[in-house]
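# Sequence plus the predicted model coming up.
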Amino acid sequence: MTARPKHTTPHAGADSAFAALHHAEEPLLLPNAWDCASARALAGQGFPAIGTTSLGVAAAAGLPDGAAATRAETLRLARALGPEPWLLSVDAEGGFSDDPDEVAQFARELHAVGVAGINLEDGLGPADRHAAKIAAVKEAAPGLFVNARTDTHWLGDGDTTDTLARLDAYQQAGADGVFVPGLTDLRRITALVRHVRVPLNILYSPDGPAVSRLAEAGVRRISLGSLLYRRALGAALEAVAEIRAGRTPAGRTPSYGEVAGQVPPR
């Protein structure tokens, strides 16, 4: 494996166990859960940190993703999972508001219940507005790891100049890490690693580079996003199709006791 660039944590308040995972020998592979059962099952596989997926949380509640409709559901899940012994990062879309003060208040509530990180996406909106949100969050909850996402490759055409300008603005505002979902070209990923001053987060894609290749390029965090939620739905559909056809579904099925046992006694 090739040597990776060294990053330094730019904010003392983010010098936590979660921040440290972004500076370890191997990149942080962050699986994303959508409810308590999925989060606890993933933590049971030894992952030191679990993220949430906004799509999974929204779809499970029958609400649209990316429409600032799931503030209550996201906070409810954070309150349930925040006290768990593993580290939690919450996907908060764009902070559920265009008002930096309201986003900061939401971040403060997350941090108060034990959340270690927050993912904030710009949705290709004005970069200065997103930067203001990041700055407000860092002032309100300095210990919260802010992963600033730009959607230039997810919703836009992947313009390099725009991507770099946005990442520079978000770093300047105090982001502890930056996230560019939709980018799968290894050469461009490597160039971004060299450009940014904070850990780079890339969304894993089954059609993109393997985890080992991303690690060699210097990526420090690899998120799974909504992939596990979508795979779970796919597995359910495959299983019911097999049953309807008179066959036994393949693959591992957790027992009733295994799932029920993930709920701690009260």
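Okay, I see it. Numbers count the residues shown, from 1 in each chain.
# alpha carbons only for contacts and neighbour counts from here, please
OK.
# Can you tell me the element Ala104 falls in?
In this structure, Ala104 is located in helix 100-112 according to DSSP states H and E.
# quick one: the helices in the chain?
All helices of the chain, identified by DSSP state H, fall at 17-21, 36-43, 54-60, 71-81, 100-112, 127-140, 160-173, 186-195, 211-217, 227-244, 256-260.
# ok so, going back, quick one, the helix holding Ala104 and helix 127-140 angle?
What separates the directions of helix 100-112 and helix 127-140 is an angle of 40 degrees, with axes from the mean of the first three to the mean of the last three Cα atoms, to 10 degrees.
# can I get the helices of the chain in TSV with distance to Leu88?
Putting these into TSV (distance: least, Cα to Cα, whole Å) gives the following:
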stretch	distance to Leu88
helix 17-21	8
helix 36-43	9
helix 54-60	14
helix 71-81	7
helix 100-112	10
helix 127-140	17
helix 160-173	22
helix 186-195	24
helix 211-217	21
helix 227-244	17
helix 256-260	20
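# follow-up on the earlier one: give the other helices and strands that the helix holding Ala104 contacts.
Using 3 or more Cα pairs under 8 Å, 6 or more residues apart in numbering; DSSP states H and E as the contact definition, the elements that helix 100-112 packs against are helix 71-81, helix 127-140.
# ok, structure two:
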Amino acid sequence: MRNIKLIIEYDGTNYHGWQIQKNAVTIQEHVEKALRQLLGVQTGVTGCSRTDVGVHAYGQVAHFFTDSTIPGEKFSYALNNLLPRDIVVQKSEEVPEDFHSRYSSKGKKYRYLICNSAHQSALMRNRACHVRPELDFEQMRKAAAHFVGEHDFAAFQATGGQVRSTVREIYSMNVSRKEDKLIELEVSGNGFLYNMIRIIAGTLIYVGMGKLRESDIPGIIGGLDRTNAGKTAPAQGLYLMEIYY
């Protein structure tokens, strides 16, 4: 059996996340449907990250096994002819049989976009979190630095996460200003808890609004209490950028 790796970009607006569900349309469902049309047999696809409803991706990674003789690099072209226009396989390649999109990964990079303006953007309404009050960018930038390193991030996990340990290492976290009143949070680390990035984003928004101080962050991390952190920011601002192997 050959092992084929896919790098998939998608706009998550119209989907209930990556993972197949009984009564909702998902990205994985469409990819498996396209493979069934292409190969003539049901082919399961394993994705690295179970992105939630409305979350987008530039670099979701998935893999599947096949007996097909189609060259690995040609799967992207064939699948893109069968997929909806908001799901695109940016790259496909044959990889060693022991490669696993989830278990072989060593880290991920995410991006969160905040549209900080008096009025919502018509073009970014499904692609950024809208915050009306003017945010203190410098305080947000300083607060972000406290998250870098290895910590117990129990205070930044939503209910429903099932993990053995809530300790994670954040390699880098940068807050920057972009055009059109956008604020970008970019985070990379060895792994993330359920809704962790969105809770961090919500906490930084609270700092920017003055509801929390930059100096509060170490205590919130150390307190391990979810109620001390900010609200979970909306899903539409979140992007899975890259997965490290």
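Okay, I see it. The shown structure was predicted, so the numbers you read here are calculated from the model rather than taken from an experiment.
# And the TM-score between them?
The pair, once superposed, lands on a TM-score of 0.25 when counted by TM-score structural alignment, normalised by the length of the second structure; 106 aligned residues with a Cα RMSD of 6.0 Å.
# Which residue ranges of the second structure form strands?
With DSSP state E, the ranges of strands along the second structure come out as 2-10, 46-47, 56-66, 87-95, 107-116, 129-131, 149-152, 167-177, 182-189, 238-244.
# Tell me which of those approaches Gln37 of the second structure most closely.
strand 56-66 (13.6 Å; Cα to Cα).
# Going by contacts, tell me the helices and strands next to that closest one.
Counting contacts by 3+ Cα pairs under 8 Å, 6+ apart, strand 56-66 of the second structure is packed against strand 2-10, strand 46-47, strand 238-244.
# tell me the most buried of the helices and strands packed on helix 100-112 of the first structure?
When neighbours are counted by mean count of other Cα atoms under 10 Å, the highest per-stretch mean among these falls to helix 127-140, a mean of 22.
# how many degrees apart are that helix and helix 160-173 in direction?
Using the same axes, to 10 degrees, the interaxial angle of helix 127-140 of the first structure with respect to helix 160-173 works out to 20 degrees.
# Summarise which helices and strands helix 127-140 of the first structure is packed against.
By 3+ Cα pairs under 8 Å, 6+ apart, helix 127-140 of the first structure packs against helix 100-112, strand 145-149, helix 160-173.
# Indicate which one of these is closest to Arg230 of the first structure.
For these, proximity to Arg230 of the first structure was assessed by Cα to Cα; strand 145-149 is nearest, at 21.1 Å.
# packing partners for the closest one?
Using 3+ Cα pairs under 8 Å, 6+ apart, the elements in contact with strand 145-149 of the first structure are strand 117-121, helix 127-140, strand 177-179.
# cutoff 7 Å now
Here strand 145-149 of the first structure touches strand 117-121, strand 177-179, going by 3 or more Cα pairs under 7 Å, 6 or more residues apart in numbering; DSSP states H and E.
# which one of those lies closest to Ile202 of the first structure?
Closest approach to Ile202 of the first structure among these is made by strand 177-179 (6.0 Å; Cα to Cα).
# The residue nearest to Ala78 of the second structure when sequence neighbours are not counted: how many residues sit nearby?
Counting by Cα to Cα, 6 or more residues apart in numbering, Ala78 of the second structure lies nearest to Leu38, which is 7.4 Å off, once chain neighbours are set aside. Residues lying near Leu38 of the second structure (other Cα atoms under 10 Å) number 16.
# Quick check: Leu38 of the second structure vs Val61 of the second structure, distance?
Relative to Val61 of the second structure, Leu38 of the second structure is positioned 19 Å away (Cα to Cα, to the nearest Å).
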